[in-house]
Structure formats: structure tokens, C-alpha cells
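**Q** no sequence for this one, just the structure:
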């Protein structure tokens, strides 16, 4: 499970053929695109990810996989709360922005802070607010289990990610 970002920096190690093969296999599975946000010690944090799934309805739990080296991962764990923003089909630029490391993702974004003091992105299909329930190590990622506090859903179509590209959902039958 990886974040959507395919960008690399010069100080990242080269992937092995096995890692490339696994990455290619996973990219053949289409996913929705989200941005996880939090606010910790006066600073907003956010990152694009597609590693998200429901875990349980009772209690309501979901999991996200966050890169162990990201500042957002550390902030989510330290703060103990996060928001999953569900991106709409017209938000590929938002996804790309939050996939970049070190950028001021929130500049000119029009985000608001909710009652939990968590950043909410405008124009999304909705969001899920969670309290961190558990954190597990999963290779080079942190598997964060979130206890769902609230959900918001708005009409629209989701942004999809497949084979390294963004797309739209077409329903059949």
C-alpha cells in the first residue's frame, strides 16, 4: 500500500525489481483518492493517500496507511485525531499538491477548521473524522486504525487512481 505520489527525490534508494513488480501489480487495482489532514501544535498537515479501508461497523473503525517518514504521519499519531477528505473527480490537482513533500499544501486552499480543529478541504465528496485507536508498523508505513467520530457525505463522483493516472468512475448496470 502506497501513497499516491509517484515523485521521488535524489536521496531515495532505488527500488528492487521485486518492489517494482509489486508496485505495478498494486497499480492495476483502482482506488479512490483521499487527503488525510490533521492540525497539531498550531500547524496544519496533510497528505494524499489511497491506502484506506473500512475495518468494522461496530465499532466504526477504518484504517489508513501513512508513510513512516512523513511529517503528516507523525502529526496524526501525536495529535491522535485526523480527517479523511474524500476527493471528488475534479480534484486531481488537490491530490497532486498534497502528494508533494515539503509544500505549503494549505495556502490558498480555502480550508476551514471543524469543531475538532481539523482541516476540512472544500469541494470534497465528504469526510470522515477519526480518533486514533491503534498504530501498527507495516514495513515502511504506519497502519493507523481510526475510530470514526463522524461522517459527512455529499453528492458527486469520486476521483479514482489507476495505473499511475487519475480517472473518473463510470458505473455499469
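**A** The structure has been received and is ready for your questions. All values reported here derive from a predicted model rather than from experimental measurement. Numbers count the residues shown, from 1 in each chain.

**Q** C-alpha from now on. contacts and neighbour counts both.
**A** Will do.

**Q** biggest helix in the protein by residues?
**A** helix 17-27 (DSSP state H).

**Q** and the residue most central in space within the chain, how far from residue 41?
**A** By Cα atoms, centre = their mean, the chain has its centre lying nearest to residue 49, at 3.1 Å. Distance of residue 49 to residue 41, computed by Cα to Cα, to the nearest Å: 23 Å.

**Q** again with residue 124
**A** Counting by Cα to Cα, the gap from residue 124 to residue 41 is 25 Å.

**Q** do residue 168 as well
**A** 37 Å.

**Q** for comparison:
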């Protein structure tokens, strides 16, 4: 199977969209957009997210002890695109806030998770980052999630 065939096949799997943030060793905030995010375990509460080894923020996540995950709604599309753009100043725009632990997060996210780094595993050209959830905050009201499907951000009807 060619890599393009595999890529096209995976593009047909709808996935939620998150922004993952941490502070680098230098104290500078780093982050990325991901659609490869899911729960792993209830006891202990674990999640996983996959980060490309070529990402600008790779070094920060290779050593961070804590990170935050913001589950996005459709109104967060500009931030999702910004955090997905290599070389962009991801923290230059409005729409960000701080978690109780002082990590950057997306203001008004559907869900905001505080995570302690539990494990890192190699996964081909990505790193599988497993976090132990130490805090969760639900956004106000009920909102529609944003999904990624066929290489585009979409809404559920």
C-alpha cells in the first residue's frame, strides 16, 4: 500500500479536534493541533495524543511534565488552523487563557484537561504522548464539536 493510499483511507475517519499546550524548558509556551486524541483508561484516567516528530513544538513535549488539552468547537477553527501551521506564532492571537496550573489553553473550549505526562512511546514518525488527567473543566452550555474529516475542519449537523 502506498503512503498516499493510507493517508486517503485515514482521511475518511472523522475525529475530534484538540489543541495541546505546554511550556518548554525555557518557559515559552508551545502547542499543536491534533485529531489523534482519545481516552485510554478510566482508572487511572489516561488520554493519548499523537505529535509529529517534525513539529515545531516537539522538543517541549519531549520533556514536559505537564500539558493541557483543549477540545474545540467550530468557533475555534482559526485557532485550530493557527496551531496546525508550522512556523506560525501560535500564541499571538486572542482566544487563549490560562489553566489553574498556569498552562495556556483555548478560552471557551468544550473541555479543558490538565494532564501530567504519564508516558511517551515512539509511533513511526509520531510520538504517542500519554497523559494522566488531573483536572477537567467543561465549557458552559452544550456546543457542537468540530471534527476533522477528509483533510478539512467540519461541523456535525
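**A** That came through, no problem. These figures come from a predicted structure and were not determined experimentally.

**Q** quick check: TM-score for this pair?
**A** Taking TM-score structural alignment, normalised by the length of structure 2 as the basis, the two superposed chains have a TM-score of 0.92; 154 aligned residues with a Cα RMSD of 1.4 Å.

**Q** which residue packs closest to the residue mapped onto residue 125 of structure 2 from structure 1, ignoring adjacent ones?
**A** Residue 125 of structure 2 maps onto residue 140 in structure 1 when the alignment is built from TM-score structural alignment. Sequence neighbours aside, residue 68 is the residue nearest to residue 140 of structure 1 in space, at 5.7 Å (criterion: Cα to Cα, 6 or more residues apart in numbering).

**Q** burial count for that neighbour?
**A** For residue 68 of structure 1, the number of neighbouring residues by other Cα atoms under 10 Å comes to 16.

**Q** for it, what are its contacts?
**A** 74, 140, 141, 142 (Cα atoms under 8 Å, 6 or more residues apart in numbering).

**Q** if we use 7 Å, what do you get?
**A** Contacts here follow Cα atoms under 7 Å, 6 or more residues apart in numbering; on that basis residue 68 of structure 1 touches 140, 141, 142.

**Q** what does residue 150 of structure 2 align to in structure 1?
**A** Per TM-score structural alignment, residue 150 of structure 2 is aligned with residue 163.

**Q** hang on, the earlier thing: map the residue nearest to the centre of structure 1 onto structure 2.
**A** Residue 49 of structure 1 maps onto residue 34 in structure 2, by TM-score structural alignment.

**Q** burial check on residue 24 of structure 2, number of neighbours?
**A** Using other Cα under 10 Å, residue 24 of structure 2 has 19 other residues around it.

**Q** give me the three-state assignment for the residue nearest to it when sequence neighbours are not counted.
**A** Nearest residue to residue 24 of structure 2, sequence neighbours excluded (Cα to Cα, 6+ apart): residue 60, at 4.4 Å. For residue 60 of structure 2, the assignment made with DSSP: H, G, I helix; E, B strand; the rest coil gives helix.
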